[in-house]
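Undergrad: structure, please.
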Amino acid sequence: MDELNVINAKRQFDIGNFDFGGKEKIYISGPCSVESYDSMREIAKELKAIGVNMLRGGIYKPRTSPHDFQGIGDDGLSILSSIKKEFDIPVSTEILDIRDIEKAVNHIDVIQIGTRNMYNYTLLNEVAKTKLPIILKRGMSATIREWILAAEYIAKAGNNKIIFCERGIRSFETITRNTIDINAVAYMKEVYNLPVIVDPSHGTGIRDIVKRTSFAAIACGADGLIIESHVNPDNAISDAAQTIDIKTMKEIIDTGNKINSLLL
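TA: As a prediction, the model looks like this:
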């Protein structure tokens, strides 16, 4: 494992006006799906005011059922681009297809690779060429070694701005959507000290326990959180059950920073 290029990836790098992987925790939030310019603007305004560092919003949505909402597609890029400029906040979205990379690269600051595409090595090679930071979500049934090797494709292609994202793995448990592997976060920070964030939204699938699992992730050493939020969570087009409101997001940031201060 010590011969891997990814081990030499950057522990810290700038995104917008903040330092990722430093002492301060980074909070990424926004709706599961970009719905419209007006709703995205309202969400961005609220999140920027409470200290969120980066806005997330899906425009190409990989859904288990082909009958579910698949995102608004290319129209979402212009929305994200406008919001980014108006509020001076970096934006991130998931890329599913190599054909969408060229269209997206000038509109976003960070590329997300979702759990289903962690094993899509062709896609990993291509997004690496953009030189944008890459959030690499762990495959839903991936081992830690497989996760690191997926990142190796990005690093080997010349991009060392890699952010690992623990988003919960599939287990025998069915009460929660997934099982957040806190062990993985602790291991990655202890053994490799690589940038790791946690996604308690997909990790739990339950709005009411996102806050508690967020605190556990920060206490375990995660460099930040990526959380689905909305000004009206019950009316979110996708993933409403796990989407929190802005008030809860503020509580997570405030308490998360207090927890972090105790660990410094």
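
Undergrad: only C-alpha atoms from now on, for both contacts and neighbour counts.
TA: Will do.

Undergrad: buried ones in stretch 208-215?
TA: The neighbour-count criterion (16 or more other C-alpha atoms under 10 Å) identifies Val210, Lys211, Thr213, Ser214, Phe215 as the buried residues of stretch 208-215.

Undergrad: for the stretch 1-150 of the chain, just list every one of the helices.
TA: Along the stretch 1-150 of the chain, the segments classed as helices by DSSP state H, counting those that start in this stretch run 37-50, 75-87, 101-104, 121-128, 144-156.

Undergrad: who wins for proximity to Ser238 among those helices?
TA: helix 37-50 (13.7 Å; C-alpha to C-alpha).

Undergrad: what's the closest one packed up against?
TA: Packed against helix 37-50, as judged by 3 or more C-alpha pairs under 8 Å, 6 or more residues apart in numbering; DSSP states H and E, are the following elements: strand 26-30, helix 75-87, helix 246-263.

Undergrad: any idea of the angle that helix forms with strand 26-30?
TA: In terms of direction (axes from the mean of the first three to the mean of the last three C-alpha atoms, to 10 degrees), helix 37-50 departs from strand 26-30 by 160 degrees.

Undergrad: from the helices and strands packed on helix 37-50, which stretch is densest packed?
TA: strand 26-30 (a mean of 25; mean count of other C-alpha atoms under 10 Å).

Undergrad: which neighbouring elements make contact with that strand?
TA: So strand 26-30, by 3+ C-alpha pairs under 8 Å, 6+ apart, packs with helix 37-50, strand 54-56, strand 224-228.

Undergrad: before we move on, back to that, among the helices and strands packed on helix 37-50, which is nearest Ile113?
TA: Ile113 sits nearest to strand 26-30 of all the helices and strands packed on helix 37-50, at 14.9 Å, using C-alpha to C-alpha.

Undergrad: report the distance from that closest one to the chain centre.
TA: 8 Å (C-alpha atoms, centre = their mean, to the nearest Å).

Undergrad: got a list of contacts for it?
TA: Under the contact criterion C-alpha atoms under 8 Å, 6 or more residues apart in numbering, strand 26-30 has outside partners 20, 43-44, 47, 51-57, 223-230, 253.

Undergrad: same thing but at 7 Å, please
TA: Contact with strand 26-30 is made by 20, 43, 52-57, 223-230, as judged by C-alpha atoms under 7 Å, 6 or more residues apart in numbering.

Undergrad: hang on, the earlier thing: rebuild the helices of the stretch 1-150 of the chain as a markdown table, extending it with distance to Lys137.
TA: Shown next, in a markdown table, are these (distance: least, C-alpha to C-alpha, whole Å):
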| stretch | distance to Lys137 |
| --- | --- |
| helix 37-50 | 23 |
| helix 75-87 | 21 |
| helix 101-104 | 18 |
| helix 121-128 | 12 |
| helix 144-156 | 8 |
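
Undergrad: and this one, so I can compare the two:
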Amino acid sequence: MIISMKLRATREEIDEVCEQVKQFGYKVHSIEGEERVVIGVVGVGDVTACMESIEAMPQVDNVVRISAPYKFVSREFRKEKTRIKVNGTEIGGDEFVVMAGPCSVESEKQIMQAAEAVAKAGAKLLRGGAFKPRTSPYDFQGMEEEGLKLLEKAKRATGLAIITEVMSERGVDLVAQYADVMQVGARNMQNFMLLKALGKCGRPVLLKRGLSSTVKELLMSAEYVTAHGNPDVILCERGIRTFETATRNTCDIAAIPVLNELTHLPVILDPSHATGKRSLVPAVSRAGVAIGADGLIVEVHPAPEKAMSDGAQSLDLAQFQKMMAELQPYLELWRESRKTQEAALSAGR
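TA: Next up, the predicted model:
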């Protein structure tokens, strides 16, 4: 349930409500605005008795039961879009954020070339895998910590924030030393021990939708991270597995507005994995902008034909620069649409 405190409730009054909720065995999570505090309540069992008790407290304005199974990430819990600050960039705000770079870090020359090119083209975050989950045990598995060190060097040279994948609970602390954003790949979307650990990692988390996962399952995985202490979660639609074989995956483009209705978390699109073909990436990227995504994560490689992983879906440096230029008219419309949405939200408060 959600508890809305009265305007300018004191700290003592807020703490009293939180303590009352805890007496019923539930956990609390508060969002503090400039004038009003909202308290989220989660736990197991019927909350009716707790609701009735809280409603009787004079400092409480309103109590509403949350119908969604995912509590903290639902629009019922928070109407405003969550804005996540990363290295001076705000994801989920007034800027469309592009993350770009190679599938995997392969060498210092490769990652530096990619970082300098994507920064020049307008990307704000550098993606690159130091640890790679591969279907075949014989494929390139990544440079591991040496790859993380190269990403850190690229960050120092370009100013780009780093997003890289973490594959296990054991790797969280190591990756968090280097990464600005911790990426959870599609195969690990329901690795619940990893999600719990990321709730305590102190870094924003980008959570990719699983290969055959529903929107509800994606949101429940996001709930794991938030319920364990980390509200900074970015959702990523990266295509799902269907009967279609013309593309690597099927881009569920409609999932973006669906997620925007259901959750306050930022939503981005991965057109590279969604299609598996570099020729389709620019068109699907434009679709992502038009349909309301908060950003893109795109695979870009200095020499895709020599890439150790995902070369077929990686843009080269010139192709990425061209795509970014072609996105500009769409981004102007995106900014106007975002202003309209924010105005409507403010009017409805």
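
Undergrad: before we move on, back to that, of the helices and strands packed on strand 26-30 of the first structure, which is nearest Lys103 of the first structure?
TA: strand 54-56 (17.3 Å).

Undergrad: just checking, what packs against that closest one?
TA: When contacts are defined as 3 or more C-alpha pairs under 7 Å, 6 or more residues apart in numbering; DSSP states H and E, strand 54-56 of the first structure sits against strand 26-30, strand 91-94.

Undergrad: the last one maps to which residues in the second structure?
TA: Using TM-score structural alignment, the residues of the second structure aligned to strand 91-94 of the first structure are 162-165.

Undergrad: once aligned to the first structure, how far is the matching stretch on average?
TA: Mean deviation of stretch 162-165 of the second structure relative to the first structure after superposition (mean C-alpha distance after the TM-score superposition for the first structure): 0.6 Å.

Undergrad: just send the helices and strands packed on strand 26-30 of the first structure back as a markdown table, with mean neighbour count and distance to Thr64 of the first structure too.
TA: A markdown table is the format used below for these (neighbours: other C-alpha atoms under 10 Å; distance: least, C-alpha to C-alpha, whole Å):
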| stretch | mean neighbour count | distance to Thr64 of the first structure |
| --- | --- | --- |
| helix 37-50 | 17 | 24 |
| strand 54-56 | 27 | 20 |
| strand 224-228 | 26 | 18 |
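
Undergrad: which one of those lies closest to Pro90 of the first structure?
TA: Proximity to Pro90 of the first structure (C-alpha to C-alpha) singles out strand 54-56 among these, at 5.0 Å.

Undergrad: export the helices and strands packed on strand 54-56 of the first structure to TSV and tack on distance to Ile169 of the first structure?
TA: Formatted as TSV, these follow (distance: least, C-alpha to C-alpha, whole Å):
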stretch	distance to Ile169 of the first structure
strand 26-30	20
strand 91-94	19
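
Undergrad: with respect to Ser82 of the first structure, which of those lies nearest?
TA: Closest to Ser82 of the first structure of these is strand 91-94 (C-alpha to C-alpha; 10.3 Å).

Undergrad: what's the closest non-adjacent residue to the residue nearest the centre of the first structure?
TA: Among the residues of the first structure, the one closest to the centroid is Ile226, at 4.6 Å (C-alpha atoms, centre = their mean). Distances taken as C-alpha to C-alpha, 6 or more residues apart in numbering put Ile28 closest to Ile226 of the first structure, at 4.5 Å, once the chain neighbours are dropped.

Undergrad: now check the first structure for the residue matching Ile297 of the second structure.
TA: By TM-score structural alignment, Ile297 of the second structure lines up with Ile226 in the first structure.

Undergrad: now swap in Tyr138 of the second structure and tell me
TA: Counting by TM-score structural alignment, Tyr138 of the second structure lines up with His67 in the first structure.

Undergrad: give the contact list for its match.
TA: Residues in contact with His67 of the first structure (C-alpha under 7 Å, 6+ apart): none are found.

Undergrad: same deal with Leu77 of the first structure?
TA: Applying C-alpha under 7 Å, 6+ apart to Leu77 of the first structure gives the contacts Ala104, His107.

Undergrad: aligned partner of it in the second structure?
TA: Alignment note (TM-score structural alignment): Leu77 of the first structure maps to Leu148 of the second structure.

Undergrad: gap between that match and Asn188 of the second structure?
TA: Leu148 of the second structure sits 20 Å away from Asn188 of the second structure, going by C-alpha to C-alpha, to the nearest Å.

Undergrad: excluding its backbone neighbours, what's nearest whatever residue of the second structure lines up with Ser238 of the first structure?
TA: When the second structure is aligned by TM-score structural alignment, the residue opposite Ser238 of the first structure is Ser309. Counting by C-alpha to C-alpha, 6+ apart, the nearest residue to Ser309 of the second structure once its immediate chain neighbours are dropped is Cys103, at 6.4 Å.

Undergrad: quick one: the one you found from Val215 of the second structure, how far?
TA: 25 Å.

Undergrad: so Asn230 of the second structure sits against Ala197, correct?
TA: No. Asn230 of the second structure lies out of contact with Ala197 (C-alpha atoms under 7 Å); the separation is 9.7 Å.

Undergrad: returning to that earlier point: any idea how far the match of Tyr138 of the second structure is from Lys61 of the first structure?
TA: His67 of the first structure is 12 Å from Lys61 of the first structure, by C-alpha to C-alpha.

Undergrad: and for Ile246 of the first structure?
TA: 23 Å.

Undergrad: and Ile134 of the first structure, by the same measure?
TA: Using C-alpha to C-alpha, we find Ile134 of the first structure at a distance of 17 Å from Lys61 of the first structure.

Undergrad: the more surrounded of the two?
TA: More neighbours surround Ile134 than the other of Ile134 of the first structure and Lys61, with 26 against 22 (other C-alpha atoms under 10 Å).

Undergrad: alignment lookup: that one to the second structure.
TA: When the second structure is aligned by TM-score structural alignment, Ile134 of the first structure is paired with Val205.

Undergrad: so which of the helices and strands packed on strand 54-56 of the first structure gets nearest Arg177 of the first structure?
TA: strand 26-30 (19.1 Å).

Undergrad: what angle do that closest one and helix 246-263 make?
TA: Using the same axes, to 10 degrees: strand 26-30 of the first structure against helix 246-263 is 170 degrees.
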